[in-house]
Structure formats: structure tokens, C-alpha cells
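Visitor: Compute the structure for the input listed below.
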Amino acid sequence: MEAFGQFVPLILIFAIMYFLLIRPQQKKLKQHKAMVDAVRKGDQVITQGGMFGKVSRVKDADEVELEIATGVKVRLVKSTIAQVLSKTEPADS
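Guide: This next block holds a predicted model:
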């Protein structure tokens, strides 16, 4: 019984670490993935590198084309999008 008592603080530390660090990080990662998956043509975005631009084309599952100035387009991996500033309305089908 005394051996179990020695593990209680270790178990409590792990539980606190899980609820204060691991779980919020997983939630944040899940929200970022949902945001990135919802990006479509016309959205205004900011990349992790600090570039502002408008999505001109979603090429495939993990790549977008971003127009950063008139006639200047760059290809990006979707996961490098840090924030979506404005969403476009969904097109009528």
C-alpha cells in the first residue's frame, strides 16, 4: 500500500500536465486543421511567414495558390496558413 502512495504524486503531475498542456494543444491543432481544410478561393489569409494574400486557387489537398499582389502568385502548403481574415460566401450549386 505504501508503494502506491509513492506513485500518487507522479500520477497527479501527469494528470495536471495533460489537462494544462497536452489537451489544449491538441484542441488548438484540431481547430487549425479544420480552418485550413475550409480554405477556398477568394479567402483573405495570413501565412506563418507574415504574408497577406488572397487565395486564387486551391490546387489539391495540401496546396493553394496565393495572390500577394496584382499578378503575383505564389504556391503554398496549406498548413502554412496561420489565419483566415475574411471568408467568401459559398457558391450556389
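
Visitor: From here on, just use CA atoms for contacts and neighbour counts.
Guide: Noted.

Visitor: Just to be sure, G42 is in a strand?
Guide: No: counting by DSSP: H, G, I helix; E, B strand; the rest coil, G42 is not part of a strand but coil.

Visitor: I figured it hits V55, correct?
Guide: Yes: if you go by C-alpha atoms under 8 Å, G42 and V55 touch, sitting 5.2 Å apart.

Visitor: If you count surrounding residues, which of those two has more?
Guide: Each of G42 and V55 has its neighbours counted (other C-alpha atoms under 10 Å); V55 has more, 22 against 18.

Visitor: want to put them side by side, so please do this one too:
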Amino acid sequence: MDLAANILPLLLMFAIFYFLLIRPQQKRQKKTREMQSNLQKGDKVVTIGGIHGTIDVIEEATVVIRSTDGSKLTFDRAAIRDVTTQ
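Guide: Model prediction:
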């Protein structure tokens, strides 16, 4: 009985930790992976560094982004933070 009384709070704390922190983070990571794998030429994107541009070339692990001034920059797919509609 004493052992169960000691383990129950730990199990409860782990369950709360899982549902409040771990599970939502896994969902965000899955959504980000799906977004990065569904990138297409012409998508307007924002990088993790805050650079806005349009995808010009897509390769297996990299993308080439054309900025508004016409310059082209190469980034890893993982550097794409968001696809925008602007």
C-alpha cells in the first residue's frame, strides 16, 4: 500500500507532463515536417531567419528562394518556417 501511494503521484505527474508538453510538441513537429515535404515551386515562404521570398527551385534537401529584389538564396528545407499567402 505504501509503495502504491509513492508511485501514484509520480505516474500522475508524468501523465500531465506528457499531455501538456510532449504531445503538443510532437503534433507541431509533425505539422512542420508535412509542410516542408509539401513545398512547391511558387510558394511564398518565410525562413527561420525571417527572410520572405518565393520558392524558385526545389531539390531533395534544399530550396532556392527568390527574394523581392530578385536575388536567389539557397536554404535547407528545414530552414523553411512557414508558407504564407501574401
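
Visitor: returning to that earlier point: what residues are shared contacts of G42 and V55 of structure 1?
Guide: By C-alpha atoms under 8 Å, 6 or more residues apart in numbering, G42 of structure 1 and V55 have no common neighbours.

Visitor: Give the buried residues for the strand or helix carrying K27 of structure 1.
Guide: K27 of structure 1 belongs to helix 23-37 when assigned by DSSP states H and E. Going by neighbour count (16 or more other C-alpha atoms under 10 Å), the buried part of helix 23-37 of structure 1 is 32, 35-36.

Visitor: residues making contact with that helix?
Guide: By C-alpha under 8 Å, 6+ apart, helix 23-37 of structure 1 touches 78-79, 81, 84.

Visitor: Give me the mean distance between the following helix or strand past that helix and structure 2.
Guide: Using DSSP H and E, the helix or strand that follows helix 23-37 of structure 1 in sequence is strand 44-47. Compared with structure 2 after fitting, strand 44-47 of structure 1 deviates on average by 0.4 Å (mean C-alpha distance after the TM-score superposition for structure 1).

Visitor: And the contacts of strand 44-47 of structure 1?
Guide: In contact with strand 44-47 of structure 1 (C-alpha under 8 Å, 6+ apart) are residues 52-55, 80-87.

Visitor: Please name the residues that touch I81 of structure 1.
Guide: 36, 45-48.

Visitor: Please tell me how far it sits from L21 of structure 1.
Guide: As judged by C-alpha to C-alpha, to the nearest Å, I81 of structure 1 and L21 of structure 1 stand 23 Å apart.

Visitor: Now which of the contacts of strand 44-47 of structure 1 would you call buried?
Guide: 52-55, 81-82, 84.
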